[in-house]
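J.: Here's my sequence, what's the structure:
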Amino acid sequence: MTDQGRTFRMLHEDAGAFIIPNPWDVGTARILAALGFRALATTSAGMAFSFGVAEGRVSPEETLSHCRAIVSATPLPVSADLEKGFGDSPESAAATIRAAAEIGLAGGSLEDHTGRPNDPIYDFSLAVERIEAAVEARRSLPHDFVLTARCENFLWGRTDLDDTIRRLLAFEKAGADVLYAPGLHDLATIKAVCRAVTKPVNVVMGMPGATFSVTELAEAGVKRISVGSALVRLAFGAFVNAAREMKSGGTFRFSDAAMGFAELEGFFSGATKA
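T.: Predicted coordinates for the structure are as follows:
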């Protein structure tokens, strides 16, 4: 556990930017590891969809069990999408980090999203207190753990860059290791965020709208690039399109784009490499 957390932290200290893709089960985690990625991150949406429920409907116990399975699937460090944690209070944020570390996660993220559509973002002071408590919990651990603090403004129609940067700066001051504001859709905004803070910044690609290359994002100051639910949405999209073709057209042309059995099996037998 100590090595995983330290290994994960060192990725943030290397030059340039790195991709941390988001598997949603053991199989996809092992495929991404075989392809040569250096770390993995869970996706709360991907987890929920794989369970057949909407995002935000998975219990803390189920979330930790899912994370444990991803951790056990490969030797790579894993950072967890912990959403808002086990509750709204600073104490619940701290408990979430302790529980995440106990199952072998190398890191995890906490959001300032309340889970309430009519009141989606925590009050500034409470949001900061939650990160302060999470940082205190992280510092009490016997091993390293990389804490990511998320500002969810842009995902909930609050496209206030000044408030987003204000929150990220407060999270940085509180001791968060990585800062993350999902939903930034242009390089100018991404650059503004990266220039405003001194801690590593995570940016998500694969959302609707503009996407940028690793090179472009690294030049903007980004350190870590995740893809959130993009991979699971891609996979489910292919599945649904194939099912619709069978149901509506009575044809099976989708199979032309399917990966060959031997190649797919190779990922799980150790035969397929990057």
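J.: Please make it C-alpha for all contacts and neighbour counts, starting now.
T.: OK.
J.: Beyond the strand or helix carrying His66, next helix or strand please.
T.: Element membership of His66, judged by DSSP states H and E, is helix 60-73. Counting by DSSP H and E, the next helix or strand C-terminal to helix 60-73 is strand 78-81.
J.: what helices or strands is that next one leaning on?
T.: Contacting strand 78-81 under the criterion 3 or more CA pairs under 8 Å, 6 or more residues apart in numbering; DSSP states H and E are the following elements: strand 40-41, helix 60-73, strand 107-111.
J.: buried ones in the helix or strand just after it?
T.: Later in the chain than strand 78-81, the nearest helix or strand by DSSP H and E is helix 90-102. Neighbour-count burial for helix 90-102, counted by 16 or more other CA atoms under 10 Å, picks out Pro90, Ser92, Ala93, Ala94, Ala95, Thr96, Ile97, Arg98, Ala100, Ala101.
J.: and helix 90-102, what does it pack onto?
T.: strand 107-111, helix 124-139.
J.: what angle do it and helix 124-139 make?
T.: 30 degrees (axes from the mean of the first three to the mean of the last three CA atoms, to 10 degrees).
J.: what's the span of stretch 171-183, first residue to last?
T.: With CA to CA, to the nearest Å as the measure, stretch 171-183 spans 18 Å from end to end.
J.: quick one: contacts of that stretch?
T.: Residues from elsewhere that reach stretch 171-183 (CA atoms under 8 Å, 6 or more residues apart in numbering): 128, 131-132, 135, 146-155, 164, 168, 197-204, 207.
J.: Stretch 108-115 now?
T.: 56, 79-85, 88, 93, 97, 100, 120-122, 127, 131, 145-152.
J.: Kindly recompute the last result at 7 Å.
T.: If you take CA atoms under 7 Å, 6 or more residues apart in numbering as the criterion, stretch 108-115 is touched by 79-85, 120-122, 127, 146-152.
J.: and this one, so I can compare the two:
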Amino acid sequence: MTRAETFRALHRGRLPDDPLVLPGPWDAASARALADAGFPALAIPSAGVAASLGYADGETPAEEMFAAVARIVRAVDVPVSADVEDGYGLPPKELVERLLEAGAVGCNLEDSDESGLKDAHAHADRLAEVRSAAAGRLFLNARIDTFLRGESDPARTIERAALYVEAGADCVYPIGAPVAVLPLLRSGTRVPVNVFARIGEGPSPAELGELGATRVTFGPGLQRRATAAVTEIAALLR
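T.: Model prediction:
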């Protein structure tokens, strides 16, 4: 079984209180630590990588992001998915090639940019092209930014999810969705649902699973906690 097949299989048949927990490494050292802790797969957050490279979130050049993904993948023996923001303007075939060259088994693609939410049908078309180019070699996680962009009606999120699933998305990621609407989103979606969690805050991964999460990710939460720890150590050293 390839790593991509292993990663896909991790999403199947999960019990409600046992979602797939995917912590987010930002470099090779953090990836090794997380893999050694026993996590079966990892999900690279673009914001965490950006911070580690000295960039603001969303400003990492594509070349540097793919190089960072490759370093992380080389450091571990578990499948690694990567957040590649909105795809850096790359044509679908090139985007897929770059991800596969880096060794990623999956990717997040978001449906907004600096101007706001993208046209849902146009984004679905792009997802379909990525899906076709990947030919089963990548697990496609479609991030839905409605809640981040002030669209509070869950129906709008479900509508976008349906379009993206029809286009071939393996998973949908309604980032920022209020906990109270997770059961509704779960019932209205035919594929796994990725839920964002804050470390040490709010429901536990198991509780999020009971509410509808198939998998749980933390964005740059681990990187920010690590930076906070370094800040505390620096204060002690002074």
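J.: re earlier: select from the contacts of stretch 171-183 of the first structure every entry located in helices.
T.: Of the contacts of stretch 171-183 of the first structure, the ones assigned to helices by DSSP state H are Val128, Ile131, Glu132, Val135, Thr164, Leu168.
J.: coming back round to it: any idea how far the helix holding His66 of the first structure is from the middle of the chain?
T.: Helix 60-73 of the first structure sits 14 Å away from the centroid of its parent chain (CA atoms, centre = their mean, to the nearest Å).
J.: Can you give me the neighbour number for the counterpart of Ala34 of the first structure in the second structure?
T.: Applying TM-score structural alignment, one finds that Ala34 of the first structure aligns to Asp36 in the second structure. Neighbour count of Asp36 of the second structure, defined by other CA atoms under 10 Å: 13.
J.: Check the one 5 residues further on too.
T.: By the measure other CA under 10 Å, the count of residues near Ala41 of the second structure is 24.
J.: Please name the residues that touch it.
T.: Contacts of Ala41 of the second structure (CA under 7 Å, 6+ apart): Leu22, Val78, Pro79, Val80.
J.: ok, 10 Å please
T.: Each residue near Ala41 of the second structure by CA atoms under 10 Å, 6 or more residues apart in numbering is listed here: 3, 6-7, 10, 20-24, 31, 34-35, 76-81, 105.
J.: ditto for Ile144 of the second structure
T.: Contacts of Ile144 of the second structure (CA under 10 Å, 6+ apart): 108-112, 117, 120, 156-158, 160-161, 164, 172-177.
J.: From these, keep the buried residues only.
T.: By 16+ other CA under 10 Å, the contacts of Ile144 of the second structure give 108-112, 117, 120, 157-158, 160-161, 164, 172-175, 177 as buried.
J.: In the second structure, what stretch matches stretch 193-202 of the first structure?
T.: So stretch 193-202 of the first structure sits over residues 185-194 in the second structure, by TM-score structural alignment.
J.: returning to what we had before: so of the helices and strands packed on helix 90-102 of the first structure, which one's packed in deepest?
T.: Most buried of those, by mean neighbour count (mean count of other CA atoms under 10 Å): strand 107-111, with a mean of 25.
J.: mean shift of that one relative to the second structure?
T.: When the second structure is overlaid, strand 107-111 of the first structure sits 0.8 Å from its aligned residues on average, using mean CA distance after the TM-score superposition for the first structure.
J.: how about the helices and strands packed on strand 78-81 of the first structure in JSON lines, adding distance to Leu187 of the first structure?
T.: Formatted as JSON lines, these follow (distance: least, CA to CA, whole Å):
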{"stretch": "strand 40-41", "distance to Leu187 of the first structure": "23"}
{"stretch": "helix 60-73", "distance to Leu187 of the first structure": "32"}
{"stretch": "strand 107-111", "distance to Leu187 of the first structure": "23"}
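J.: what about these, which gets the closest to Ala218 of the first structure?
T.: Proximity to Ala218 of the first structure (CA to CA) singles out strand 40-41 among these, at 18.9 Å.
J.: residues making contact with that closest one?
T.: Counting by CA under 10 Å, 6+ apart, 8, 19-24, 29, 32-33, 67, 70-71, 74, 76-81, 105-109, 226-228 sit against strand 40-41 of the first structure.
J.: Give me the mean deviation of it from the second structure.
T.: So strand 40-41 of the first structure averages 0.6 Å relative to the second structure (mean CA distance after the TM-score superposition for the first structure).
J.: equivalent range in the second structure for the next helix or strand after that strand?
T.: Later in the chain than strand 40-41 of the first structure, the nearest helix or strand by DSSP H and E is helix 44-51. Counting by TM-score structural alignment, helix 44-51 of the first structure pairs with residues 46-53 of the second structure.
J.: Against the first structure, what's the mean shift for the matching stretch, could you check?
T.: Mean for stretch 46-53 of the second structure is 0.5 Å (mean CA distance after the TM-score superposition for the first structure).
J.: What are the buried residues along that stretch?
T.: So, applying 16+ other CA under 10 Å, buried residues of stretch 46-53 of the second structure: Ser46, Ala47, Gly48, Val49, Ala50, Ala51, Ser52.
J.: Can you tell me which of those lies closest to Arg224 of the second structure?
T.: Looking across these and measuring by CA to CA, the closest to Arg224 of the second structure is Gly48, at 7.6 Å.
J.: how about that closest one, what does it touch?
T.: 24-27, 55-57, 219-224.
J.: give me that answer again for 7 Å
T.: Counting by CA under 7 Å, 6+ apart, the residues that Gly48 of the second structure touches are Trp26, Pro220, Gln223.
J.: Can you find the partner of the first one in the first structure?
T.: It refers to Trp26 of the second structure. Alignment note (TM-score structural alignment): Trp26 of the second structure maps to Trp24 of the first structure.
J.: State the number of residues packed around its match.
T.: Neighbours of Trp24 of the first structure (other CA under 10 Å): 25.
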